[in-house]
Structure formats: C-alpha cells, structure tokens
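# Mind folding the following:
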Amino acid sequence: MKPPSLEALQDRQAIMDLVHVYCRAADRRDQTLMRSLYHEDAIDDHGGFFSGPAMAFIDKLPDIQAPMRILHHNITTSTVVQDGDYAEGEHYVLAYHQVEDNTAPLDLLIGGRYLDKYEKRDGDWKFTYRAVLADWATINQPSTVDLTHPMIAGSHIGRADTQDPSYQLFRLLQPGQPAPLP
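Below you'll find the predicted structure:
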C-alpha cells in the first residue's frame, strides 16, 4: 500500500473541514456560512422533513430552527473516498436539539449519519448532495437540560446565535466565515 500524496491529504482535510464547518453553521444558525458550503446546484435530503435544492433548504432554516433553543451537532466516525475531483463520505453524527413545545421543552438526541457527495470545482470542495439518516433517537419531555444547575454556575453558556461567546472570543471565527487557511 503506497502512502497518499500530499494533494490527496489536502483534499481529504478540505472535505473534513467542510463537514465540521457545516456543524458550526447549523449550531450557530449561520445561513451565510451554510450557503457557502454547497455548490449552487446541490441537493439536500433530510427525508420527509425536506428534500430538494440545498439553497431552498437553507432559505427555510430560520423557520425550521425557530423553535430550537439548543442545537449541537457532533461528528464521530468518518469515511471518505475520493476519485479525482469527486468524493463520497459517510459521517456518523450525534445531533442534540432542545425544542420548544406547547407544553414543555423537549430534548431530541439523534444518532445518525450524513451521506455526502462532494465535488472540487474551481479549487474548492463543496457539497453536491447531502442526505441525513436517523439510526436511532431519544426524546425526553420535559427536557432534562438544566443550565442553571449549581455545578455549572459561572460557566460560559453557548447560544445558537451571534451572541454565542465564541464570537466575542475569536477574531477569525465570525458569522459567515470559517477560519481562513494559509
């Protein structure tokens, strides 16, 4: 087995960065950043929730995310296979959502996978297709999250908007922008 070329390693890292920045864009509700991750003709398939042009999905995100107090996407196991300027990836995801409900907030924890297709166009890797699969889900209603518990007193508390503490701390990670690379 011969070692991968430097270009292949750079391409793989660019794809992994794309996958991770997607999570940040979703969790910070940053539609500008989210839009920059897809090619204009890309498809997003969230099953019965939404299936169609990715840009139309992103247009609907503010309404979809409106009842969600907390969003927290975590990538675990990833497999990426590349053939020139085309690649496919399967990424396991743990996605937590605290959702406002008529009676009480609920916790939705989904264990699932992203099934992705990517293309490198004009030197940039972006999604051309993303499907979301749910392998399992756990729901707690009412929510069991307690951000006022004394055990976390004084902790910085994350937010799903531009008031998130990361925006005050970081100079490079700002709304609509992934970290610039050399």
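# make it CA atoms for all contacts and neighbour counts henceforth
Noted.
# For the longest helix that the chain contains, list every residue counted as buried.
Looking across the chain with DSSP state H, the single longest helix is helix 6-27. For helix 6-27, the neighbour count (16 or more other C-alpha atoms under 10 Å) marks 11-12, 14-16, 18-19, 21-27 as buried.
# tell me the contacts of the residue positioned nearest the centre of the chain?
In the chain, the centroid-proximal residue (C-alpha atoms, centre = their mean) is residue 23; its distance is 2.2 Å. Residues near residue 23 by C-alpha atoms under 8 Å, 6 or more residues apart in numbering: 72, 73, 74.
# at 7 Å what do you get?
The contact partners of residue 23, taken as C-alpha atoms under 7 Å, 6 or more residues apart in numbering, are residue 73.
# From residue 159, how far off is it?
Separation of residue 23 from residue 159 (C-alpha to C-alpha, to the nearest Å) stands at 14 Å.
# Give me the three-state assignment for residue 128.
Following DSSP: H, G, I helix; E, B strand; the rest coil, we place residue 128 in the strand state.
# I figured residue 44 was touching residue 132, is that so?
No. The criterion here is C-alpha atoms under 7 Å, and residue 44 misses it with residue 132 at 8.4 Å.
# Do a quick rundown of the helices in the chain.
According to DSSP H, the helices that the chain contains are 6-27, 31-35, 54-65, 165-169.
# Another sequence for comparison is provided below:
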Amino acid sequence: MATYANTMETVIAKQDIRDVVMRYARGVDRADGELLKSCYWDDAIEEHGSTYSGPAHPYIDEAVPRMQKTGVMGHYVCNSHVDLDGDVAYAESYVITFARFEKDGEPWDTLTGGRIVDRMEKRDGEWKIAHRKIALDWNRDEPAAETWCLGLFDPDHPQMVLGKKGRADFSYERF
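Take a look at the predicted model:
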C-alpha cells in the first residue's frame, strides 16, 4: 500500500529518491558513466524508448561514448511524484531535455518533454533505480541559432565559463 502521509522517514526517503534522479541528470549532461552507474542497482533494467531495452549498466557503457561526442546537453527535472511502499517506491519525474546534434553537417537543437518513471528499491539503506521506463510527450527540432542572449554574453571572453563534458566541467571543481 502506497504511503501518502509525510513523516520524517518518508520525507527523507523522498529526498533520497529525488537526489538519485538529479544525480542521473547531472551524469547524463556531463557524460559521466561512473556517476550514472551510481544511480542504478547492478541488476537494474533501462527501457529508453525505441533506442534500448535491457540491463542498465551496459546501456550506460554504450551511451557514454556517444554522449561525449555530441554537443551540449541539458536534462532538467521538473515536478515529481513519489509513491512509497516500504523498501519499494515508484517515482514519476517530468523532464525537459535539450541536446545539440549534427544533421547534414549543421548543428540542430532538439527540445523534448517527457517523463521518467522509476521503480526504486532501497537495499542496505540506499535507494537506487531498479527499473526505469521513459515516456516521451513532445519534441521540437530546429536549426541552432545561438546568439548568446542577442549578444549580451561573449562566449570568447576569458571570464565566460562554458559547460564541458566529463570531469573537465567546472562543476567538479571545489572553489
């Protein structure tokens, strides 16, 4: 039976579960396989639309080299709902994703809205994804038209920080 009343235990569990979802988004955007794998149990299943269905860790091993070669990506987690049932939870999180790909040698931007639905399991005191499915709700693709806020930002300025894949991204630094 799902639990809806918030107690200290359920609030902590829901936050732990949301932290896993946020860690996943960061791992995808940085193309960080180690961080991504930390979100899934070793026996977890990933159902990623029409592109993949099977064990999660091999999916990550296959996807990370691809992600490292693509342009900028951003996975934004919006509202989420968590149903707790003991050491099992179902979490539905709305996501908006941005990705830059090449099409015929030109940069294209794709914006997609959807939901990730996770069956989370708590094992040895830790929540991780046991099974993930995604639902894609909408998508918009268009040629890239980057003007950096109509020229407000100068990407060539030495103080401008641009995101990078992997641990070269400044977010891994501690300042």
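# Got a TM-score for the pair?
Scored against TM-score structural alignment, normalised by the length of the second structure, the superposed chains reach a TM-score of 0.89; 168 aligned residues with a C-alpha RMSD of 1.8 Å.
# hang on, the earlier thing: okay, the helices of the first structure in JSON lines with distance to residue 120 of the first structure next?
Shown next, in JSON lines, are these (distance: least, C-alpha to C-alpha, whole Å):
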{"stretch": "helix 6-27", "distance to residue 120 of the first structure": "9"}
{"stretch": "helix 31-35", "distance to residue 120 of the first structure": "16"}
{"stretch": "helix 54-65", "distance to residue 120 of the first structure": "17"}
{"stretch": "helix 165-169", "distance to residue 120 of the first structure": "29"}
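# Which one, of those, ends up nearest to residue 106 of the first structure?
helix 54-65 (14.0 Å; C-alpha to C-alpha).
# packing partners for the closest one?
helix 31-35, strand 38-45 (3 or more C-alpha pairs under 7 Å, 6 or more residues apart in numbering; DSSP states H and E).
# mean shift of the last one relative to the second structure?
Looking back up the chat, that one is strand 38-45 of the first structure. Following the fit onto the second structure, the mean deviation recorded for strand 38-45 of the first structure is 0.6 Å by mean C-alpha distance after the TM-score superposition for the first structure.
# and the direction of that strand versus that of helix 54-65, what angle?
60 degrees (axes from the mean of the first three to the mean of the last three C-alpha atoms, to 10 degrees).
# any idea how far whichever residue in the first structure pairs up with residue 6 of the second structure lies from residue 16 of the first structure?
Using TM-score structural alignment as the criterion, residue 6 of the second structure maps onto residue 4 of the first structure. Using C-alpha to C-alpha, residue 4 of the first structure is found at 16 Å from residue 16 of the first structure.
# Residue 49 of the first structure now?
25 Å.
# Under the alignment, what does residue 110 of the first structure map to in the second structure?
Match for residue 110 of the first structure (TM-score structural alignment): residue 112.
# For its match, the count of nearby residues, please.
17 (other C-alpha atoms under 10 Å).
# Setting aside sequence neighbours, what's the nearest residue to it?
Leaving aside its sequence neighbours, residue 112 of the second structure sits nearest to residue 139 (C-alpha to C-alpha, 6 or more residues apart in numbering; 4.2 Å).
# How about the contacts made by the aligned residue in the first structure for the one you found?
Applying TM-score structural alignment, one finds that residue 139 of the second structure aligns to residue 137 in the first structure. By C-alpha under 7 Å, 6+ apart, the contact list for residue 137 of the first structure reads 108, 109, 110, 111.
# do the same with residue 98 of the second structure
Contacts of residue 98 of the second structure (C-alpha under 7 Å, 6+ apart): 73, 74, 75, 110, 111, 112.
# and those, which of them are in strands?
Among the contacts of residue 98 of the second structure, DSSP state E puts 73, 74, 75, 110, 111, 112 in strands.
# Surely the third one touches residue 99?
No. No contact is recorded between residue 75 of the second structure and residue 99 when judged using C-alpha under 7 Å, the distance being 8.6 Å.
# Can you work out which residues contact both of these two?
With C-alpha under 7 Å, 6+ apart, residue 75 of the second structure and residue 99 have no common neighbours.
# Check which residues of stretch 72-90 of the second structure are buried.
Buried residues in stretch 72-90 of the second structure (16+ other C-alpha under 10 Å): 72-77, 80, 82-84, 88-90.
# How about the contacts made by residue 29 of the first structure?
Neighbour list for residue 29 of the first structure: 160, 161 [criterion: C-alpha under 7 Å, 6+ apart].
# Trace it over to the second structure, please.
By TM-score structural alignment, residue 29 of the first structure lines up with residue 31.
# any idea how far residue 115 of the second structure is from residue 154 of the second structure?
Taken as C-alpha to C-alpha, the span from residue 115 of the second structure to residue 154 of the second structure is 34 Å.
# Show me which of those two is the more surrounded one.
Legend: neighbour count by other C-alpha under 10 Å for residue 115 of the second structure and residue 154, higher for residue 115 (20 against 13).
# And for the nearest residue to the more buried one once chain neighbours are set aside, the neighbour number?
Nearest non-adjacent residue to residue 115 of the second structure, counting by C-alpha to C-alpha, 6+ apart: residue 94, 4.3 Å away. Neighbour count for residue 94 of the second structure, taken as other C-alpha under 10 Å: 20.
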